[in-house]
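J.: Kindly return the folded structure for what I paste below:
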Amino acid sequence: MKLIAAVDGAWHIGWENRTVYRLPQDLHAFRQITLGSAVVMGRKTFDSLPEGPLDGRANLVLSRSMAEQTPGITVCRDLDQLRARLADFQDRPCWVIGGREIYRQLLPFCTHARITYTSRIYPADCSFPTPLPELGWVLEADEPVPDTYGVFRFQEYRNPAPEPF
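T.: Predicted structure coming up:
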């Protein structure tokens, strides 16, 4: 399991149920990376999707309150149910795509993270649970995002001690 997120310099991820910034290169990379995979998200993240379930991906929503019969998604009530459902998608990569509570719950099980990072700080009401460097994750790649003059960066982190899921 891997995670993908866009954060600012304070590791903010959201403002009023949207990402703190919208960067076309990030949206394009997100689509390319997650296409064909299983994506795991919370209900609020799902509700923030402008066009509903992400096409070309298996959409799994971890939620205690969402209706089970929501078209285009698989609802999981807890981690045990998520684990069982992900077994159906063993042939695909799995990406955790947010929000904060879902990152918090699944972070220990993730092996890698793809972070779009900027040192700029934006207004926010939601932050990543704990910045990955503070958790001992290893930065393995740090590349400027094309056409942003180095203001935004694609970073790859590795969890040196992921827990089995």
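J.: going forward, measure contacts and count neighbours with C-alpha atoms only.
T.: Will do.
J.: Skip ahead from the helix or strand hosting Asp47 and say which helix or strand is next.
T.: Element membership for Asp47 (DSSP states H and E) is helix 43-48. Following helix 43-48 in sequence order, the next helix or strand is strand 58-62 (DSSP H and E).
J.: if we can go back for a sec, of all the residues in the helix holding Asp47, which ones are buried?
T.: In terms of neighbour count (16 or more other Cα atoms under 10 Å), helix 43-48 has its buried residues at Arg43, Lys44, Thr45, Phe46.
J.: which of the residues you listed lies closest to Asp78?
T.: For the buried residues of helix 43-48, the residue nearest Asp78 by Cα to Cα is Arg43; the value is 12.6 Å.
J.: any idea how far Ile73 is from the closest one?
T.: From Arg43 over to Ile73 the distance is 11 Å, taken as Cα to Cα, to the nearest Å.
J.: anything in contact with each of these two?
T.: The contact sets of Arg43 and Ile73 overlap at Val61 (Cα atoms under 8 Å, 6 or more residues apart in numbering).
J.: if we can go back for a sec, how about TSV for the buried residues of helix 43-48, with distance to Glu143 added?
T.: Below are the buried residues of helix 43-48 laid out as TSV (distance: Cα to Cα, whole Å):
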residue	distance to Glu143
Arg43	31
Lys44	30
Thr45	27
Phe46	29
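J.: contacting residues around the residue nearest the centre of the chain?
T.: The structure's the chain has its C-alpha centroid closest to Ile97; by Cα atoms, centre = their mean the separation is 2.1 Å. When contacts are counted by Cα under 8 Å, 6+ apart, Ile97 touches Leu3, Ile4, Ala5, Val39, Val40, Met41, Tyr103.
J.: Show only the entries of these found in strands.
T.: Assigned to strands by DSSP state E, the following of the contacts of Ile97 qualify: Leu3, Ile4, Ala5, Val39, Val40, Met41.
J.: structure for this one too, so we can compare:
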Amino acid sequence: MNNIYAIVAMTKKTNSIGIDGHMLYHLKDDLKYFKETTMDHAIICGRKTYFSFPKRPLPGRKNIILTRSFDSYEGAFTLHSKDEVLEYAKNNPDEKVFICGGDNVYKQFMDVVSKLYITEIDEEEPVIADSYFPEVDPEIWEVESASAYVKEDGAPKYRFMVYSRK
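T.: Down below sits the predicted model:
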């Protein structure tokens, strides 16, 4: 689908994205990039990812939680399956829909997203993690753009990559 994208911060070597329900790094420019990229659009995440946000719902975006639960969450919508998300995207073709975690949600949607917005973290040593982004297969994905590396104090260098489906 042309209006479904994934956005993630992951390590370059191991595709690590988090541990114990938390991001591996809190990178100021990455958080700004996430905000600017997703602002005024829909974001879709699992319940655990939603509750990891410091502020809920994330302002300026349509927050959609993908969950099997029929609980309601103030300020957010719920969808209950991949098919419901696809139906939502189909019925709202002019709306950008960003998949933003966790790892199981990314895995479910890798076959349908049309672009990947990846903050690629160049860790020197593999980090300890328990959640991972799926492989970005070069047979399927091509680099559309890549920024120069950014370096913040006390953090590994990183860059912003956009991939398009071939």
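J.: for the helix holding Asp47 of the first structure, packing partners?
T.: strand 58-62 (3 or more Cα pairs under 8 Å, 6 or more residues apart in numbering; DSSP states H and E).
J.: now do 7 Å
T.: The criterion is 3 or more Cα pairs under 7 Å, 6 or more residues apart in numbering; DSSP states H and E, and there are no helices or strands that helix 43-48 of the first structure contacts.
J.: so that helix matches what in the second structure?
T.: Counting by TM-score structural alignment, helix 43-48 of the first structure falls onto residues 47-52 of the second structure.
J.: what about that stretch, distance to the chain center?
T.: 12 Å (Cα atoms, centre = their mean, to the nearest Å).
J.: That one vs the first structure, average offset?
T.: Overlaying the first structure shows stretch 47-52 of the second structure at a mean distance of 0.9 Å from the equivalent residues (mean Cα distance after the TM-score superposition for the first structure).
J.: ok, for the counterpart of Glu95 of the second structure in the first structure, nearest residue in space, not its chain neighbours?
T.: In the first structure, the residue equivalent to Glu95 of the second structure is Arg92, according to TM-score structural alignment. Leaving aside its sequence neighbours, Arg92 of the first structure sits nearest to Ser37 (Cα to Cα, 6 or more residues apart in numbering; 5.1 Å).
J.: about what we covered before: if you rank the ones in strands among the contacts of Ile97 of the first structure by neighbours, which is first?
T.: Val40 (29 neighbours; other Cα atoms under 10 Å).
J.: Do you have the helices of the first structure handy? List them.
T.: Assigned by DSSP state H, the first structure shows helices spanning 24-34, 43-48, 79-86, 100-106.
J.: Kindly reformat these as a markdown table containing distance to Asp125 of the first structure.
T.: Supplementary listing: those in a markdown table, determined by distance: least, Cα to Cα, whole Å:
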| stretch | distance to Asp125 of the first structure |
| --- | --- |
| helix 24-34 | 21 |
| helix 43-48 | 13 |
| helix 79-86 | 26 |
| helix 100-106 | 11 |
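J.: Where does stretch 107-116 of the first structure end up in the second structure?
T.: Under TM-score structural alignment, the match for stretch 107-116 of the first structure is residues 110-119.
J.: Sort out which residues of that stretch are buried, please.
T.: Those would be Met110, Val113, Ser114, Lys115, Leu116, Tyr117, Ile118, Thr119, for stretch 110-119 of the second structure by 16+ other Cα under 10 Å.
J.: Just give the number of residues close to the closest residue in space to the first one that isn't next to it in sequence.
T.: Same thing as Met110 of the second structure. Distances taken as Cα to Cα, 6+ apart put Pro134 closest to Met110 of the second structure, at 7.6 Å, once the chain neighbours are dropped. Per other Cα under 10 Å, the neighbour tally for Pro134 of the second structure reads 15.
J.: Repeat that for Leu139 of the first structure.
T.: 15.
J.: How about the contacts made by it?
T.: Glu156, Tyr157, Arg158 (Cα atoms under 7 Å, 6 or more residues apart in numbering).
J.: same question, Lys115 of the second structure
T.: Going by Cα under 7 Å, 6+ apart, the list of residues near Lys115 of the second structure reads Tyr5, Ala6, Val162, Tyr163, Ser164, Arg165.
J.: since we're on His80 of the second structure, how many residues are nearby?
T.: 14.
J.: Quick check: the equivalent of it over in the first structure vs Arg64 of the first structure, distance?
T.: Under the alignment (TM-score structural alignment), His80 of the second structure pairs with Arg77 of the first structure. Using Cα to Cα, Arg77 of the first structure is found at 5 Å from Arg64 of the first structure.
J.: Alright, calling it a day.
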